[in-house]
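[1] I'd like to go over a predicted model; first the sequence, then the structure.
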Amino acid sequence: MSEVKNKVDFIQLLGPDMSIKILTHLDDPCDLIRVSAVSSSWHRFVIEQGLCKQLCLKMFPEISGVAHIVELDNIIEPLINTLGSYVNWESLKRIHRVYAFLASGLTPMRKNCISKSISASSTDNYPEESILHTLEPGDRTQYRASYWSSKGESHPSVPETLVYKLASKLCLVTEIYVHPFQAYFQHGFPIYSAKAVRFRMGHPRHPMELESAVDKMATNDVLGDNQFIWTYTSPEFPMFQENRLQKFKLPEPVLCIGGVLLVELLGRVQKQEMDELFYICISHVQAMGRSISPEFDVKIHHPSGKCTLKYCPQIDCYVSSSTSSQRSDSSNPSRLRTITSNIMQRGVRRWEQFLLSALLGTATDPVVVDNDDQ
C-alpha cells in the first residue's frame, strides 16, 4: 500500500502547461501512442490536447490547412443526436486517430511517385521528342533515342517546365532525379542540360480531372502555369552538364497535396550546331518518396482551395480478425499467446501495426477531416 501511495503522476504534478511542453518534444508518433497507453488519464490528456495533430503539423506544415472538424461517413448515426460533451470527446478521439495514423504513415520510402506526364511548356518535334519519353529510364528505346526536347531559343535565359501527375493526391516526396540528354547522334556528343532546376508541387486550380489533362497530350496542348496552384516551391539547384541521373534532395520531405509536380528548367547552356539555337533536353525524371494512398485521400474544393482529408483504414484481414479474437477471448491467455506468436512470426512491422491498431481502437469505417476558414 505504501508503494502505491508513493507513485506520482507527473502530468498531475507538473500541470498541463509543463506536461504539454515536455510531450511536444517527442518526435515519433509511436512514442505518443505509447504515452497515451500508460493510463486512462494520460490517454485522455494526449487526446484532449491534440498532441498527435501538433506533431503531425510540426512534421509536415503543408497540412496546416486541414482543420479540427471530423465527421464520420453518413452510414453511421450522426453524433449531433447525442449529448454535447460526448460529441466533443468522440470528435477529439477521431482527430487523434486520424493524425496518429497520418503521422506514423508519413515515413519516407525510395519509390518513384511519378505516374504520368501532363504537359511540357514547349516541344520541338511532337511526338518524337515528347515529355512522355521522360517516364522511361535510359536515353533510348529499341532503335531510337528517347528524350524530351524544348523548342530552340536564341537567348539562353528562356526557361522550360515539365508537369507530371504523381501516383496519388497525397505523396511524400524526398528527392527528385533529372537526367539531361546527351545527343550521341550529333557531332561532339553535346549534353543539353539546364543551368539550374527548381520544383513546385500543388494541385489544379479548376475542378478538372488530371486524366483529362493527360488526354490533351495527344494533341500536344500546353497547360499554363495559371491552371495550377503551387503550395510548395523548392530552392534552386544547380544542374551539371553531365550525362547522368542527377539527384536533387529537398531540404525536408514534402507532402504534396493534390498530386501535381512541376519541374522548372532554368537557363540553357548548349547550342545546337545546325541552327545556333539553345535547347534543353531531358531523358528521364523521377520523384522519389511514397504514396499515402489508399489509407488517405484528399478532395480539393474549388475555387476556395479548401480540402477534405479522407481517412479509410485498410486494416489487414488477419490483423482485424486477430483483434476481434483478442477482444472476445481476452480471458483466455493461451489464445492471446497464440495470436501474439502468429503475428510476431509475420514480422516486426506487422506486430507494430497490430499494436498501433489496438491502442487506437481503429474502426473500419471511413473518417473524413474537413478544413475550415483558417
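    Okay, I see it.

[2] use CA for all of it now, contacts and neighbours both
    Will do.

[3] Which other helices and strands does the helix or strand encompassing L55 contact?
    In this assignment (DSSP states H and E), L55 forms part of helix 51-59. In this structure, helix 51-59 makes packing contacts with helix 29-36, helix 84-105, judged by 3 or more CA pairs under 8 Å, 6 or more residues apart in numbering; DSSP states H and E.

[4] Check it against this one:
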Amino acid sequence: MKNGLDFLNLLNCDVSLKILTNLEDPSDLVRFSAVSRSWRQFVIENGLLKHLCRRMFPQLSRVDHVNELCGTAKGHAEAGSSNFMEWEALKREHRVYAFFARGCLSFAPRECIYEAIIASSTDNDPEEGIHNTLEPRDRVARRASYWSSKGQSNPAVPETLTYRLCADLCVITEINVRPFQAYFQIGKPIYSANSVRFRMGHVKSCMDNIVKESCQDCGNEKFAWTYTSQEFPMAQENCLQNFRLPEPVLCIGGILQIELLGRVQRQEMDSFTIYVCLMFKLWGGHYLLHLVFSHLNTLKNLCWRH
C-alpha cells in the first residue's frame, strides 16, 4: 500500500473472493471494508457480509430482501437510474447484515425463555403443568414443582413442550434439561426420556406480525419449524443435563419445542403406565431483537420467503 499498489487490483476477482470468503468473523469484513473506498465497494458489490451471515446461520437463506424503514436513499441526478437504485440496495443489505452480525456476536450467553406455551399432555393440570419447568427449584411452598406427562402403556409415545423465547430472533447455542426425581415416591425414581430433540420456528398465522398474544390454545399444527436438531441421549440422572448444539442456531420466530422421545420409568402404584417428568432450563441463547432492530425498527425489515 505504501507504494500505491492495491492487491485487489493485482489479483483477479475470483482470487480476491476466494481470499475474503475464507474470513469467518463478520467484524473482519467490516474492518476490511473500512480501509479504502475501493475495498468497501468490493465487499458491498459482492455481498460478502450477507454470504458470510448465511454461512453462519443457514436459516437466513429464507430472507427474500431487506428494508430500512428509518433510512431513505439519497441521490441527485442519478436518483432514478437503475444503477443507482441497485447500488443503494446493495449498501442497504450491507448495513443490515453488519448490524445483524454485531448482534449475533456481541451478547454474553443468557437465559432467553419468556414463557411456557403448551405441553402435549399434562397429568394433573395446573399442579403438574408446563409452567413448573421454568422453576429451578424442585420444591415451592413445600410442594413438589415439576411437569408430568400423562401415563402411557406404550413407551414409544413422545411428548412435546413448547416455549416462547424473549425475542423473535434468538441465537441458541445450548439447552439444559433436568429430569425430575420423585423424592416423595418409594425408591425416589427419576422420570426421564430416552432421548431429546429440539425444534425452532414460528407461529404460522402470525408470520407478518410480532406475536404478542398468548398461544395457550395453539396445537402443534399451528407452528412451522425452520430447524430440527439431532437426537441427544438423556442420562437417567437428577441433574441439569447440557445439550450443546453442533453450531449456533438462529431461531426465526421465537418458538422453541422440546421433543421427549421414549419413556423409561414406570410408576410404582401403576405399573402399566410410563410417565415423563421434567424441570427445564434454556441457557446460552442470545436474543437479538432489541439490539438489531433498535436500528431497523421491526422484524418486517427482514422479509422472509414463505
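    Thanks, I have the structure now. Note that the coordinates shown come from a computational prediction; the quantities given were computed from them, not determined experimentally.

[5] Quick one: closest of the helices and strands packed on helix 51-59 of structure 1 to V66 of structure 1.
    helix 84-105 (10.4 Å; CA to CA).

[6] Mean deviation, that closest one versus structure 2?
    By mean CA distance after the TM-score superposition for structure 1, the fitted helix 84-105 of structure 1 averages 1.4 Å away from its aligned residues in structure 2.

[7] how about the helix or strand following that helix, aligned to which bit of structure 2?
    Counting by DSSP H and E, the next helix or strand C-terminal to helix 84-105 of structure 1 is strand 111-112. Aligned by TM-score structural alignment, strand 111-112 of structure 1 falls on residues 110-111 of structure 2.

[8] Next, report how far that stretch is displaced from the centre of its chain.
    Centre-to-centre, stretch 110-111 of structure 2 and its host chain are 12 Å apart (CA atoms, centre = their mean, to the nearest Å).

[9] what about the equivalent of P238 of structure 1 over in structure 2, how many neighbours?
    Under the alignment (TM-score structural alignment), P238 of structure 1 maps onto P233 of structure 2. A total of 13 residues lie near P233 of structure 2 under the criterion other CA atoms under 10 Å.

[10] What separation do you get for P233 of structure 2 and P248 of structure 2?
    Distance of P233 of structure 2 to P248 of structure 2, given as CA to CA, to the nearest Å: 19 Å.

[11] And for K188 of structure 2?
    On the measure of CA to CA, K188 of structure 2 and P248 of structure 2 end up 36 Å apart.

[12] and those two? which has more neighbours close in?
    Applying other CA under 10 Å to K188 of structure 2 and P248 shows that P248 carries more neighbours, namely 18 against 11.

[13] Would it be right to say that that one lies in a strand?
    Yes. The assignment for P248 of structure 2 is a strand, going by DSSP: H, G, I helix; E, B strand; the rest coil.

[14] What lines up with it in structure 1?
    Checking TM-score structural alignment: P248 of structure 2 goes with P253.

[15] next one: F99 of structure 2
    Superposed on structure 1 with TM-score structural alignment, F99 of structure 2 falls opposite F101.

[16] Can you tell me the number of residues neighbouring that match?
    By the measure other CA under 10 Å, the count of residues near F101 of structure 1 is 22.

[17] same question, D28 of structure 2
    Neighbours of D28 of structure 2 (other CA under 10 Å): 13.

[18] Is it correct that E24 of structure 2 is in contact with L52?
    Yes. With contacts counted by CA atoms under 8 Å, E24 of structure 2 reaches L52, the gap being 7.3 Å.
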